[in-house]
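1. I'd like to go over a predicted model; first the sequence, then the structure.
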Amino acid sequence: MNHVVGTLFIGLLGALLAAGIVLAWRHYHPAEGGDEEGGDDAAEYLSMMIALLYALLLGLALVSVWELRGEAGTHTSNEAGALHQITVLAEGMPAPQKQRIEVLAERYATHVVQDEWPELDEKRPLGASGWALLRQLRAVSAAPPDATPAQEVTSLELLGQLSTLDEARRGREAVAEDTLSPLLWAGLAVGAVLSFCIVFFFGVGHGWSHLVMVMGMVGLTVFLGLLIHYLATPFGEVMGVQPDPFTRYFPQAATAGS
């Protein structure tokens, strides 16, 4: 909630700053009578084109980061679901093996929630500990020498869920390291400055309606920029995916080690 309030405050601050600049411009550059009738047709056309292109650029960036967050949520849900299914399938294995699988699954969930999620927020690659736990799970899920036909089938199903978990884990790591192109960030910054400069080169009127429109434009641009920034970190604290699927299936993972 604090981040949301901070975002709104920054947007409001930007709008007020824009209003102050417009008022100062009006004071030191009073409009002449001919300017009230409108600007040049070519300037109006170019300003509309710039605004349209910048809107398309904002839309492209927003869709890109939103899809990135969606992929992060899908990989997390698939990984946690596969881990939960492993504990369910373990019921069909011998008691000692079932207990080892459940212990390893709990350790894996705890490691993901407590250790890996802060690394994902900072876009660091996952360490070797999680992969080691996954290898231990795969080893302990193999059918014992004296397994019954039903236990052999259960072991194959366990290995299938482990493959799903492995794939989802790799996808989660790849999404965490992905980000919005620096070139696109530069385009967003340049477009914002250019769109704001249009206000002073074309159509700066004296009406209060114009002042409100300028404040709205700047405030909305700042808000969308911060929204894209937060969504560009798919596992971030503000608007990123949280390890809720893991803590839902393994509640002890949220409190272990705290």
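-> Cool, the structure landed. Residues are numbered from 1 along each chain as shown.

2. CA atoms for contacts and neighbours, from now on please.
-> OK.

3. Which residues are in contact with E157?
-> Contacts for E157 were tallied using Cα atoms under 8 Å, 6 or more residues apart in numbering; they are L89.

4. in what helix or strand does it lie?
-> helix 149-177 (DSSP states H and E).

5. buried residues in that helix?
-> Applying a neighbour-count criterion of 16 or more other Cα atoms under 10 Å, one finds 151-152, 154-155, 157-159, 161-166, 168-169, 171-173, 175-177 buried in helix 149-177.

6. do stretch 65-79 as well
-> 65-66, 68-73, 75-79.

7. Reformat these into a markdown table and put secondary structure next to each item.
-> Converted to a markdown table, the buried residues of stretch 65-79 look like this (DSSP: H, G, I helix; E, B strand; the rest coil):
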| residue | secondary structure |
| --- | --- |
| V65 | helix |
| W66 | helix |
| L68 | helix |
| R69 | helix |
| G70 | helix |
| E71 | helix |
| A72 | helix |
| G73 | helix |
| H75 | helix |
| T76 | helix |
| S77 | helix |
| N78 | helix |
| E79 | helix |
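
8. this is the comparison structure:
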Amino acid sequence: MDLGLKGKRALVTGASKGIGAAVAEVLAGEGCHLHLAARGADALADLAARLRETHGVEVTVHVVDLRVPADLERLAEAAADADILVNNAGDIPGGSLDQVGAEAWRHGWDLKVYGYVDLTRLVYARMRERGHGVIVNDIGAAGERPTTGYIAGSAGNAALMAFTKALGGSSPRDNIRVVGVNPGPVATERMTTMAAANGDLADRLAGLGFGRAAEPREVADLIAFLASDRAAYLSGTIVTIDGGMSSAG
């Protein structure tokens, strides 16, 4: 299926690995020119070089810390031509209320919750001036099925779900769509680390209906579809991709 993304320009955060890198790969394969943002300079550079060579697209690398307001401003200005924003960066720690201290909780939310909100605010204003745009928030299924073993992430994801629905309900007036994706377990380095530290999550992984976690590419394919005109009537919608976990008894 041709998603009609050729020649579009997309900004992807958290792009150096995991789902973010997979999103970059899929969008490049569809002919999108890319702005890739993350803290990992070497990983970003390697990915950008490979995407340029493999897909012949323009790739600009932005080494930024999305917790830093000045970096957010710089990124939004440098990627002012973006037709698509994929908010993906995040590292909210796992653990119960007693295990996640105030500093760790705020540090995680500064990147994922406030990072998404603040970057969206900056990019949305530019999209509105240009008269079009799509924002896809990669959130997480813990927002709809909260667990005590991932309490900071569950609460943060629930906040981003509300943010996505609220903004996406009015954004079509500006010819902008805002949608979200709620992945369940995904086979990334981060998920492996979290499963090892969280017995509840490890048990849930073992009982998945498909017998495995999702591959990053499977989530990336969904994000690319939602960013495309094939999903032109979707806004304020959050799609869950968790192998049926959210529907299980």
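-> Okay, I see it. Predicted model, so just to flag it, every value in this text is computed and none were measured.

9. Just give the TM-score of the two.
-> Scored by TM-score structural alignment, normalised by the length of the second structure, the superposition of the two chains gives a TM-score of 0.24; 92 aligned residues with a Cα RMSD of 5.1 Å.

10. returning to what we had before: could you point out the helix or strand that follows the helix holding E157 of the first structure?
-> Scanning onward from helix 149-177 of the first structure (DSSP H and E), the first element met is helix 182-201.

11. Only the buried residues of that following helix, if you could.
-> Here helix 182-201 of the first structure shows 185, 187-188, 191-192, 195-196, 198 as buried, counting by 16+ other Cα under 10 Å.

12. Need those in JSON lines (columns: distance to L224 of the first structure).
-> JSON lines is the format used below for the buried residues of helix 182-201 of the first structure (distance: Cα to Cα, whole Å):
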{"residue": "W185", "distance to L224 of the first structure": "12"}
{"residue": "G187", "distance to L224 of the first structure": "14"}
{"residue": "L188", "distance to L224 of the first structure": "10"}
{"residue": "G191", "distance to L224 of the first structure": "13"}
{"residue": "A192", "distance to L224 of the first structure": "11"}
{"residue": "S195", "distance to L224 of the first structure": "14"}
{"residue": "F196", "distance to L224 of the first structure": "15"}
{"residue": "I198", "distance to L224 of the first structure": "19"}
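
13. Between those residues, which sits nearest I50 of the first structure?
-> S195 (7.0 Å; Cα to Cα).

14. how about the closest one, what does it touch?
-> Per Cα under 8 Å, 6+ apart, neighbours of S195 of the first structure: 47, 50-51, 54.

15. could you flag which of the residues you listed are buried?
-> 47, 51, 54.

16. before we move on, which element is V181 of the second structure in?
-> Applying DSSP H and E, one finds V181 of the second structure within strand 176-183.

17. To clarify, my last question referred to L8 of the first structure.
-> helix 2-28.

18. Now do that helix against helix 182-201, angle only.
-> 30 degrees (axes from the mean of the first three to the mean of the last three Cα atoms, to 10 degrees).

19. roughly how far is helix 2-28 of the first structure from the heart of the chain?
-> Chain-centre distance of helix 2-28 of the first structure: 26 Å, with Cα atoms, centre = their mean, to the nearest Å.

20. Who are the packing partners of it?
-> Contact here means 3 or more Cα pairs under 8 Å, 6 or more residues apart in numbering; DSSP states H and E; on that basis helix 2-28 of the first structure packs against helix 208-231.

21. Regarding the second structure, what is its longest helix?
-> helix 151-170 (DSSP state H).

22. now that one and strand 176-183, what's the angle there?
-> Using the same axes, to 10 degrees, helix 151-170 of the second structure lies at 150 degrees relative to strand 176-183.

23. Quick check: which helices or strands does helix 151-170 of the second structure pack against?
-> So helix 151-170 of the second structure, by 3+ Cα pairs under 8 Å, 6+ apart, packs with helix 113-130, strand 176-183, strand 238-241.

24. can I get these in a markdown table with distance to S170 of the second structure?
-> Output for these, formatted as a markdown table (distance: least, Cα to Cα, whole Å):
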| stretch | distance to S170 of the second structure |
| --- | --- |
| helix 113-130 | 12 |
| strand 176-183 | 9 |
| strand 238-241 | 15 |
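
25. Could you say which one of these comes nearest to A41 of the second structure?
-> helix 113-130 (19.0 Å).
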